[in-house]
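Q: here you go, sequence then predicted model.
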Amino acid sequence: MRVNLEKRLAKAEESLARRAGGDPAPHTARWRDLVAAEKLTPRTPRPELTGRARAPKPAKPARWIPSRDELLCDEFVAVDFETANRISGASACQVALVKVAGGEVVDTLCTYLRPPEEYIVFEFSHIHGIDRGDIEDAPSWFDIADDIVDFVGDRPVYAHNATFDASVWRGLDRYYYTGTYPERFYCTCRTTRRLLPHLADHTLPTVAEFCAPGFALEHHRADSDALACAHIVAHLQRARGLHSMLV
């Protein structure tokens, strides 16, 4: 916490120096030194703040394609992240989760996220349209960690191209020392490659168009991408003839 305050002070002094026509370099150097020192400092759990989202759990080997029984779980969650840049998963600037029960959407959670100051570098605004102005008053991942844990519960989670979303999620847990990463995480891209091999490709727009023809996808909006993923899983659940292709 102390380092975070000193980083913010260094940034504020840097900004004041620029406005006054002074030399911001000493304050910039101070901020960089603090960032470097923070990366070398072991993180410890903060249970008085994190509540249900405790320290990160040990990573398990990924198994991206669900079993037949797992696919047919009555309740599941679909997720999508958007990131500011490729530097770190901690640069996540938007997350959306969609909860499905009995084939129907029953709840959603979508919010912009404010990345740590050192990761507020918007490299992908041309893709998702999110920039610094959108996240100025947004919560951090730490702020919503308990809400994420409560929303997911013990349900299986799906993402399209889940290796990306998994790396973002784990990056957030590592940075904030939270334990929100789901126990069961599956990839609709890999699953549809196995179950729907006839498709021209297995990008989200192509698979969503096949599985949910009436759905108007707004690609790279986290809420729309997560909802598309949910529609894909729901379609696969209904397509009983495909289930023999799963173990």
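A: Alright, I've got the coordinates.
Q: please make it C-alpha for all contacts and neighbour counts, starting now.
A: Fine.
Q: checking C93 next. Helix, strand or coil?
A: Here C93 is recorded as strand under DSSP: H, G, I helix; E, B strand; the rest coil.
Q: distance of the closest residue to it other than its chain neighbours relative to L5?
A: Excluding the flanking residues, the one nearest C93 by Cα to Cα, 6 or more residues apart in numbering is L113, at 4.4 Å. Using Cα to Cα, to the nearest Å, L113 is found at 19 Å from L5.
Q: give me the number of residues near the residue nearest to C93?
A: The tally of other residues near L113 (other Cα atoms under 10 Å) stands at 27.
Q: is it in contact with G133, as I believe?
A: No. Between L113 and G133 there is no contact under Cα atoms under 8 Å: 11.5 Å.
Q: okay, one more to line up with it:
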Amino acid sequence: MSDTFTAIDFELATANYNSICSVGIVNVLEGKIVNEFYSLVRPPDNKYMWQTSRVHGIKAKHTNAAPSFLELYPSIKELLLAQRMVAHDELLDRSVLKETMKFYGLPYHELLLANLWECTSKIYRAIGFERTKLSICCELMGVELQHHDALSDARATAELYLKRDLAIEIKKLG
């Protein structure tokens, strides 16, 4: 398997998948992190649910002057274009990207991404980990994590993906 990929994580302001309030992207080339990108994102109407803010600590006052996803998209597109994507919950992160792009009238297909992304949660479950929450996998694999910080989550996802062979060995020794 190639160790050239891009890991991504989003934090949401509400339960709506188009309400991105922060994004973390980590580009990995041949097993080495070569680029990290983080930005706060102003969600539609800068609207938040207290439940989501309680999880990640981001509130409307933090994103009031932040760029919208539409304004940020040219930078994000450059980092994602034709990449092999990895996320800890690939269905969620892929759906968030698709829904947000649809909301802003951006054509998702122009990113040239696979229909399914690599999913570290599924990979670690297949290895035999009983619980595959990002924080649990990171603790077991010695990966540093500031949970619910989009860049830290994306970086941790990249590191977990790179450590998948080590995880198999650990489970064998078990």
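A: Looks like it came in fine. Just so you know, these numbers come straight off a predicted model, no measurement behind them.
Q: TM-score, when you put one on top of the other?
A: Here the TM-score for the pair of chains, by TM-score structural alignment, normalised by the length of structure 2, is 0.86; 164 aligned residues with a Cα RMSD of 1.9 Å.
Q: what is the equivalent residue in structure 2 for the residue nearest to C93 of structure 1?
A: Per TM-score structural alignment, the equivalent position to L113 of structure 1 in structure 2 is V41.
Q: what's its match in contact with, if anything?
A: By Cα atoms under 8 Å, 6 or more residues apart in numbering, the contact set of V41 of structure 2 is I20, C21, S22, V23, T63, A66, P67, S68, F69, L72.
Q: all the strands of structure 1, residue numbers only.
A: For structure 1, applying DSSP state E gives strands covering 75-83, 92-101, 104-112, 157-159, 185-187.
Q: just give the number of residues close to K133 of structure 2.
A: 15.
Q: that one pairs with which position in structure 1?
A: The equivalent of K133 of structure 2 in structure 1 is T203 (alignment by TM-score structural alignment).
Q: which one is its match nearest to, not counting chain neighbours?
A: Setting aside the residues directly before and after it, T203 of structure 1 is nearest to C189 in space (Cα to Cα, 6+ apart), at 7.0 Å.
Q: for the aligned partner of that neighbour in structure 2, what are its contacts?
A: Taking TM-score structural alignment, C189 of structure 1 has S121 as its aligned residue in structure 2. Applying Cα under 8 Å, 6+ apart, we find S121 of structure 2 in contact with H88, D89, T132, K133, L134.
Q: any chance of those residues in a markdown table, plus distance to F103 of structure 2?
A: Shown next, in a markdown table, are those (distance: Cα to Cα, whole Å):
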| residue | distance to F103 of structure 2 |
| --- | --- |
| H88 | 23 |
| D89 | 21 |
| T132 | 31 |
| K133 | 29 |
| L134 | 28 |
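Q: which of the residues you listed lies closest to A7 of structure 2?
A: Proximity of the contacts of S121 of structure 2 to A7 of structure 2 (Cα to Cα) peaks at H88, which lies at 8.5 Å.
Q: what is the neighbour count of the closest one?
A: Taking other Cα under 10 Å as the criterion, the count of residues near H88 of structure 2 is 28.
Q: kindly report the same for F124 of structure 1.
A: Burial measure for F124 of structure 1: 15 neighbouring residues, criterion other Cα under 10 Å.
Q: just give me the match in structure 1 for Y73 of structure 2.
A: So Y73 of structure 2 corresponds to A145, using TM-score structural alignment.
Q: its match touches Y176, doesn't it?
A: No. A145 of structure 1 is not in contact with Y176 according to Cα under 8 Å; the separation is 9.3 Å.
Q: alright, calling it a day.
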